[in-house]
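1. Sequence first, predicted model second:
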Amino acid sequence: MMFVRDVQKTSMQHETDPRRIRRRKRGRSLYVLMALILAVATMVTLSMTVFFNIKTIRVTGNAEDYPVDDIVDATQIEIGDNMVRLKVDEAEKKALSTLIHVESVQIKREFPDTLEIHVEKCTPAYNVVYQYGTLIVSEHGRILENSMNPQEGLVKIVGYEPEETTPGYTIRSIEERSDKIFNAFRELIYQGGLGVPIVSVDMSDPNDIMVNFGNRITFDMGNWSEINYKISFAEQIIASQPADKQGYLVMVGSNQCSFRNKADYEETQKKLQGLYQEPAKEAKKPDTTETTPPDDEILDFTPENPPVDENFPADDFETPEEVPEIEMTAPSIQIPEEYLDDENDGIAMDDYDDD
């Protein structure tokens, strides 16, 4: 008995159709892409929920004023929080607003489950004296305390009018110019390297800033242009003088200073102030033999660095122009003859009433 098998004809062209092959490849690519997206989404979800949760919080740095628990609490970060979802910048700002005596806070993730909080304490550096007391300010400008009493051993700043006086905030003045002057001195002092330490800065008059070096030499540096150069210049001059020399150093031009004995300078200033305080109607011509100061000691010095200060360019300080002389001629006046007295050749007074 014979079996007959039906034979189905197929087209070889159908299996090798280029269009069909392209569609098949596109379908495979789509499946692979969807699988990748699903895998990434799964990993992200797991990393933000199951994986990378905080198990250890480590505090480093030198903020001995605060217990470790207080520092961690200030960041509002807790064990179990997810490290991926953690907003580091916000946590650092929260800590700084709470920890007044901390200068900086840095939070670092150490995957898979450790967080490091690094803190640096503030170093008191300035007594900023103002109308209502004294602000204790750190070397980076952070207000640490608003007190009636200055702290010993800090640089005294006079003539700075603060706009912000709240502890924990960065100090700022009501005048932008005062901020520029103060910040320039802060950077100089923070960088260090000053041969004679700066004890105080009086910026009450921006055009006549007084800087006290080591409580023995007061430097009258003039206006607030080229602060870095002027302070460096004064330091070089003071270093070349005897260690016990006291007095006043006054900037003369760009490479000279006039040195005055302390007693002579202060006596002259008292006499000059007395003259200015006298009423104009009672002012007397000063005796030049008494008020003229003795000859200054001119210290001619060639600076090591040229007077260049990018923060305070010379163009910011205008020099008043000379006022041109104007010749004025009074107009001639013709008086009518009827008002003239022939004998006196003047105005006849009889023509006027006694009133």
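-> Nice, thanks for sending it over.
2. From now on I want contacts and neighbour counts done on CA atoms only, so please keep to that.
-> Fine.
3. Can you tell me the SS state at Ala91?
-> helix (DSSP: H, G, I helix; E, B strand; the rest coil).
4. Which residues are in contact with the spatially closest residue to it that is not a sequence neighbour?
-> Excluding the flanking residues, the one nearest Ala91 by Cα to Cα, 6 or more residues apart in numbering is Thr75, at 4.8 Å. By Cα atoms under 8 Å, 6 or more residues apart in numbering, the contact list for Thr75 reads Ala91, Glu92, Lys94, Ala95.
5. Second structure for comparison follows:
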Amino acid sequence: MKKRRIKKLIALILGIIIIIAVAVTLSLTVFFRIDNVAVTGDEIYSNEDVIAASQINIGDNMFMTSKKKTASGIECTLPYVESAEIKRNLSGTITIKITAATAKLAIDNGDSFTLVSDKGKVLEDGLMTIGDGIIIIDSSPVISAVPGETVEFQDNDDLGIIKNVLTLLESNELSGITSIDVSNHSNIKMVYKERVTVLLGLSSSVNDKMDFVKAALTRLDSDNPDFTGSIDFTIDKKAYLSPQREDNTTVPFISP
């Protein structure tokens, strides 16, 4: 009697396993097939280009398609895509939401420029000219600048500092910056309107200064809109102006 119960239990377990196996097989071969791929978001590439970069095929199993791998493939293949978000719908539709990269930075290679997004993604290489509003960056030597990938500097901290400065500029609504120099982390510098060098000092102190920097530059534009030279903000809440003379040297004086 006991053996019969054990046999029935084993048969039941085997039956359940078979049912589960059949269900899994059907889900991977018959159910949850991709019937449609939709592209939404920013229109920077054609839908055909985005779908081709995704390597998604009609008829593929929806859950066998890796969202992370698909998004990464799109972002690497199409440089001006900052991010791709993949969503599954049980109706059979895969939706790809595109967020465009914002061209914000440029690396001066001497004979050409490399265009970089505000997130550090390389957009284009070998450009002869760059558009208005693009900030030239000076950094440690560039190790890698492949379109579609994140720019790599010899000093791994450079990109983080650059992104932090950009965030501070945006949050303080400070425009007119034409270059950022992070080659020396003890002396971060910017150039304002191609005529005023802004000395910020330590990279770790930049967060506490940007609102004061904006106020000082706004006042300078009002009081002396043609000022050319440098402003030293390395001492907290102080601004030391050094006008440029005709011989290209500067004579420092403390702002009132």
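-> Done, it's in. From a predicted model like this one, the values you see are computed outputs, not experimental measurements.
6. re the thing from before, what remains of the contacts of Thr75 of the first structure once you look at the second structure?
-> With both residues aligned by TM-score structural alignment, their matches' Cα atoms under 8 Å, the contacts of the contacts of Thr75 of the first structure that the second structure also has are Ala91, Glu92, Lys94, Ala95.
7. Go ahead and build a ChimeraX selection from the buried members of these.
-> Once 16 or more other Cα atoms under 10 Å is used to decide burial, the buried members of those can be selected in ChimeraX as follows:
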select :91,92,94,95
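8. neighbours of the alignment partner in the first structure of Leu217 of the second structure, just the number please.
-> Leu217 of the second structure maps onto Ile238 in the first structure when the alignment is built from TM-score structural alignment. Using other Cα atoms under 10 Å, Ile238 of the first structure has 19 other residues around it.
9. Distance from the helix or strand that Ile238 of the first structure is a member of to the middle of the chain?
-> Per DSSP states H and E: Ile238 of the first structure is located in helix 227-239. How far helix 227-239 of the first structure lies from its chain's middle: 21 Å, per Cα atoms, centre = their mean, to the nearest Å.
10. Buried residues, the helix or strand just after that helix. List them.
-> Next in sequence after helix 227-239 of the first structure, counting helices and strands by DSSP H and E, comes strand 247-252. In terms of neighbour count (16+ other Cα under 10 Å), strand 247-252 of the first structure has its buried residues at Gly247, Tyr248, Leu249, Val250, Met251.
11. Tell me how many other residues surround the residue nearest to the first one when sequence neighbours are not counted.
-> Which is Gly247 of the first structure. Distances taken as Cα to Cα, 6+ apart put Lys262 closest to Gly247 of the first structure, at 3.9 Å, once the chain neighbours are dropped. Using other Cα under 10 Å, Lys262 of the first structure has 17 neighbouring residues.
12. quick one: contacts for Lys262 of the first structure?
-> Gln246, Gly247, Tyr248.
13. repeat for Tyr160 of the first structure
-> Going by Cα under 8 Å, 6+ apart, the list of residues near Tyr160 of the first structure reads Val128, Val129, Tyr130, Ser173, Ser178, Met203, Ser204.
14. Ok, His185 of the second structure next?
-> Gly201, Leu202, Ser203.
15. Could you check how far it is from Asn156 of the second structure?
-> 12 Å (Cα to Cα, to the nearest Å).
16. Could you do Asp132 of the second structure as well?
-> Applying Cα to Cα to Asp132 of the second structure and Asn156 of the second structure gives a distance of 28 Å.
17. and what of Thr29 of the second structure?
-> With Cα to Cα as the criterion, Thr29 of the second structure and Asn156 of the second structure are 46 Å apart.
18. Please pull up the equivalent of Ser258 of the first structure in the second structure.
-> By TM-score structural alignment, Ser258 of the first structure lines up with Tyr240.
19. oh sorry, the question was meant for Val68 of the first structure
-> Val68 of the first structure maps onto Asn47 in the second structure, by TM-score structural alignment.
20. swap in Lys87 of the first structure?
-> Using TM-score structural alignment, Lys87 of the first structure pairs with Ser66 in the second structure.
21. now do Ile174 of the first structure
-> Checking with TM-score structural alignment, Ile174 of the first structure has Gln154 as its match.
22. Gly192 of the first structure now?
-> So, by TM-score structural alignment, Gly192 of the first structure is matched to Ser171.
23. List the residues that contact its match.
-> Applying Cα under 8 Å, 6+ apart, no residues contact Ser171 of the second structure.
24. Please, which helix or strand holds Cys257 of the first structure?
-> strand 256-261.
25. likewise Ser27 of the second structure?
-> With DSSP H and E as the criterion, Ser27 of the second structure is inside helix 2-29.
26. what distance separates that helix from the centre of its chain?
-> With Cα atoms, centre = their mean, you get 50 Å for helix 2-29 of the second structure.
27. Make sure Met210 of the first structure is indeed in a strand.
-> Yes: assessed by three-state DSSP, Met210 of the first structure belongs to a strand.
28. how about it, what's its partner in the second structure?
-> By TM-score structural alignment, Met210 of the first structure lines up with Lys189.
29. so what corresponds to Ile77 of the first structure in the second structure?
-> Checking TM-score structural alignment: Ile77 of the first structure goes with Ile56.
30. Report how many residues lie close to its match.
-> 19.
31. quick one, strands of the stretch 101-250 of the first structure?
-> 102-110, 114-121, 124-130, 133-138, 143-147, 155-158, 198-202, 209-213, 217-222, 247-252 (DSSP state E, counting those that start in this stretch).
32. what's around Met1 of the second structure, how many residues?
-> 6.
33. now it: how far from Ala11 of the second structure?
-> For Met1 of the second structure relative to Ala11 of the second structure (Cα to Cα), the value is 15 Å.
34. sorry, back to before: from the contacts of His185 of the second structure, which is closest to Ile19 of the second structure?
-> Ser203 (61.9 Å; Cα to Cα).
35. Looking for the alignment partner of the closest one in the first structure.
-> So, by TM-score structural alignment, Ser203 of the second structure is matched to Trp224.
36. Just list the residues touching its match, thanks.
-> Ile181, Pro206, Asn207, Asp208, Ile209, Phe312.
37. Distance to Glu116 of the first structure for those residues - can I get that in TSV?
-> Formatted as TSV, those follow (distance: Cα to Cα, whole Å):
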residue	distance to Glu116 of the first structure
Ile181	37
Pro206	45
Asn207	48
Asp208	48
Ile209	45
Phe312	41
